[in-house]
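Q: no FASTA, just this:
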């Protein structure tokens, strides 16, 4: 199949004579047959694929930046370079550097009872994997899982978000230039296609998106007993201690919140601050925000909320909080703009737990601040809710750090930083409970998309038959005496 034919096939799902369910099934079976014909791609082949992918991303860099800008109606090119392009290239480079070691069978111990023998774990490709990527980082959250899938030797079908059509078009052409349709295929479409995609009998399915949609994906996958990795979200708190210099704390978490206008799954969702320091914290955030985003530059070069639906959702949080007695502080001197979906960082104090801004994942530039008296109250509050995707400790006190590390659960933790553990290639990324299931990145990504096949190998010598029936022999008595007493 030529590249042009592949692109045509990908982009016409649901538009031509063939029903989209049949079209998806056709692509899946095509990939399945190709995998069965080459069920263990060589190291050299995998590296060639990854290098070709990197070259294609670099060649398409300007086109991707332009497409991302169009999909967001403006998105900072710097944020696209850092959040989508750099992170994708870094993942490829790291994987190429370490892949040979990851692929090597891992020796395991064999107890004396089973000697002579050797034991190994062989990392075998799963087969055809499904990847459902979101709209907030549509390049990185497509390429990142794909890199892991290719490294592990798989074929991949990718369902991209309908909210980023311009970026999807570039990714579709980019991937078609690198891979045949029976190795990597991109499908586009609305909810009905996403549902049909989730119902395919993949060998593994990775979904990145909301917890609500994640439940539907897992339910659909369960019909075929497809193993899933769910990268979800939730309310990731920042916890500041009473001794932390407030300017230091703000400098460590603010970019994790403002990047991509807060539309990041690991962005700080709210802050626990000692009650007596809330006003000081508000002032420090405002000061730092004004330095990072000066008023005189205007809003024309600020990343927007992705669409009107998401913008109105966020505006509804603010309106409800304000009408319920919260103090709402819009920063930067530039008002929100309904027409362009621009929203500045907005602080919310004097909250209560019933407000939507305190109950639902924000996923935007709104930052509630909650005052606390005792750190145990914070621990109890975090543990009473769903386990967050990230937890961000702002403290130089090792005892404070250790208390929070050991007494709370979260998918990942940053100490004196926020959100950027997600781009450290050698750290696993994933949630826990309602914030996700499973992990990927680095070696964890390779293993997520591999089957860990156990191998016990024996040679000519074989002594285990001495324990075979009939029971009651002297060897049984000796065995029980030494090993079961």
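A: Done, it's in. Keep in mind the model is a prediction, meaning the values are calculated, not measured. Residues are numbered from 1 along each chain as shown.

Q: can we go C-alpha only for contacts and neighbour counts from here?
A: OK.

Q: which elements pack onto whichever strand or helix holds residue 80?
A: Using DSSP states H and E, residue 80 falls within helix 77-80. Judged by 3 or more Cα pairs under 8 Å, 6 or more residues apart in numbering; DSSP states H and E, the packing partners of helix 77-80 are helix 61-71.

Q: neighbouring contacts of the helix it packs on?
A: Helix 61-71 is contacted by residues 74-77, 80-81, 85, 163-167, 170-171, 306 when judged by Cα atoms under 8 Å, 6 or more residues apart in numbering.

Q: which residue ranges of the stretch 101-250 of the chain form strands?
A: 106-108, 118-125, 128-132, 155-159, 184-187, 204-208, 228-231, 237-240 (DSSP state E, counting those that start in this stretch).

Q: reformat those strands as CSV; add mean neighbour count and distance to residue 444.
A: Compiled in CSV, the strands of the stretch 101-250 of the chain are given as follows (neighbours: other Cα atoms under 10 Å; distance: least, Cα to Cα, whole Å):
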stretch, mean neighbour count, distance to residue 444
strand 106-108, 13, 15
strand 118-125, 19, 12
strand 128-132, 27, 16
strand 155-159, 25, 18
strand 184-187, 24, 21
strand 204-208, 25, 13
strand 228-231, 25, 12
strand 237-240, 26, 25
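
Q: here comes the other one, which I'd like you to weigh against the first:
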């Protein structure tokens, strides 16, 4: 038996001894989690940069440290209100009885974190799980071994293993972790692995939250300013070299906007990235396998008829440091790999549409994405998009920032995921919302108990209406 399996049993026993931690206990755990992140920023940044060959430290501060700490602060601020029972209405037939929802911790929670944002996507789920009063174990990603070893050490210094325990190991450990009888399991990763996790969890009927990926579109409405949209789309695509589950995967825009958009995109690339030289704050691809996959997608798209539009001078691919420049692939076929697979890199397909309705039809023809970005919409276009397309979340005139809004739920739909966390929804996800009915001194049920008689039939006619 692996040591972490024994820890799972220890956490179960510890939870049985303390099935409803007080607000004071929960706040203390959140404080320790926040102190871990805040107190070891430099070590975490160095470890992640080494794992990626180069990972921009400013991006780590913005996209991992800052959002992790903000999420903890938000949960601490709202915790006592979340823990309070929520009154619910009772039918007039049961008045003056009372009803409420009592939020009870689920128990022992499993978290499987990915390699692309391993700090934020470990701390975020842990924040919600601890706020809800659970014990937790987190399977750290093998794709970032230096970070995972460091974070496991830091968790061990701040938490008793019966509170929070890290788990290290490769895919075989991840598969075994998925198959444990968790009280809730949250997985962040690819859709393909998400299916395997769901299958592994099925024998125990483990409640699941799956945060997956997909092809998140950026749509420029006919009235959009292509220059303003280009700056924001390029920034989102270049962040972490495109290795972001909610990065804009492809762009749809009217033909008349194409040239000004491409010109503004090139200017934004020059300003924000500049070059692939080592002194620039632009991240590398995490490993050779992922780098070669993006090379393949690029070559296949060109062979299928897509036109390459370079955004920076010099080569697109820089093998020694696993760096890829942001590059446009213009009008690739819909059946090409770059339009069928989640890209997860700085390749940006750009396609033109004839009318706005056609753009929405293209989005609806594919799997439902994790995010959708809409620029410059009129009121009718925004309404048509919100009502007529499905996605995990939407940002209007911006990219990525919906995930940083702590009061908004985050999650996918269909192939891009199931369930939500962040905000109050995160607390609810890791809680059992137990319905409680409190009988008053006046018991109306006595009027319809057996033995049934004429009074019973009279009451039913009154209650039903006939």
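A: Nice, I can see it. Please read these numbers as outputs of a predicted model, since none were measured by experiment.

Q: matching residues in the second structure for the helix holding residue 80 of the first structure?
A: Per TM-score structural alignment, the counterpart of helix 77-80 of the first structure in the second structure is residues 57-60.

Q: with stretch 267-279 of the first structure instead?
A: Going by TM-score structural alignment: stretch 267-279 of the first structure matches residues 247-259.

Q: how big's the offset between the match of helix 77-80 of the first structure and the first structure?
A: When the first structure is overlaid, stretch 57-60 of the second structure sits 0.4 Å from its aligned residues on average, using mean Cα distance after the TM-score superposition for the first structure.

Q: mind listing what's buried in that stretch?
A: 57, 59, 60 (16 or more other Cα atoms under 10 Å).

Q: which residues touch residue 430 of the second structure?
A: Residue 430 of the second structure touches 105, 106, 109, 128, 129, 132, 134, 184, counting by Cα under 8 Å, 6+ apart.

Q: leaving out chain neighbours, which residue sits closest to the equivalent of the fifth one over in the first structure?
A: When you say that, I think you mean residue 129 of the second structure. Under the alignment (TM-score structural alignment), residue 129 of the second structure maps onto residue 149 of the first structure. Leaving aside its chain neighbours, residue 149 of the first structure sits nearest to residue 449 (5.6 Å; criterion: Cα to Cα, 6 or more residues apart in numbering).

Q: so what does that neighbour match up with in the second structure?
A: Mapped onto the second structure by TM-score structural alignment, residue 449 of the first structure lines up with residue 430.

Q: can you give me the distance of that match to residue 236 of the second structure?
A: 30 Å (Cα to Cα, to the nearest Å).

Q: and if you look at residue 328 of the second structure?
A: Residue 328 of the second structure is 14 Å from residue 236 of the second structure, by Cα to Cα.

Q: what is the burial count for residue 274 of the second structure?
A: 18 (other Cα atoms under 10 Å).

Q: residue in the first structure paired with it?
A: Per TM-score structural alignment, residue 274 of the second structure is aligned with residue 294.

Q: what sits against the closest residue in space to that match that isn't next to it in sequence?
A: Leaving aside its sequence neighbours, residue 294 of the first structure sits nearest to residue 332 (Cα to Cα, 6+ apart; 6.9 Å). When the contact criterion is Cα under 8 Å, 6+ apart, the partners of residue 332 of the first structure are 286, 289, 290, 293, 294, 295, 344, 345.

Q: what residues sit buried inside stretch 423-442 of the second structure?
A: For stretch 423-442 of the second structure, by 16+ other Cα under 10 Å, it's 423, 424, 425, 426, 427, 428, 429, 430, 431, 432, 433.

Q: where does the fifth one fall, secondary structure wise?
A: Think residue 427 of the second structure. helix 423-429.

Q: count of residues packed around the corresponding residue of the first structure for residue 380 of the second structure?
A: The alignment partner of residue 380 of the second structure in the first structure, by TM-score structural alignment, is residue 399. Using other Cα under 10 Å, residue 399 of the first structure is surrounded by 10 other residues.

Q: that concludes my questions; thank you for your assistance.
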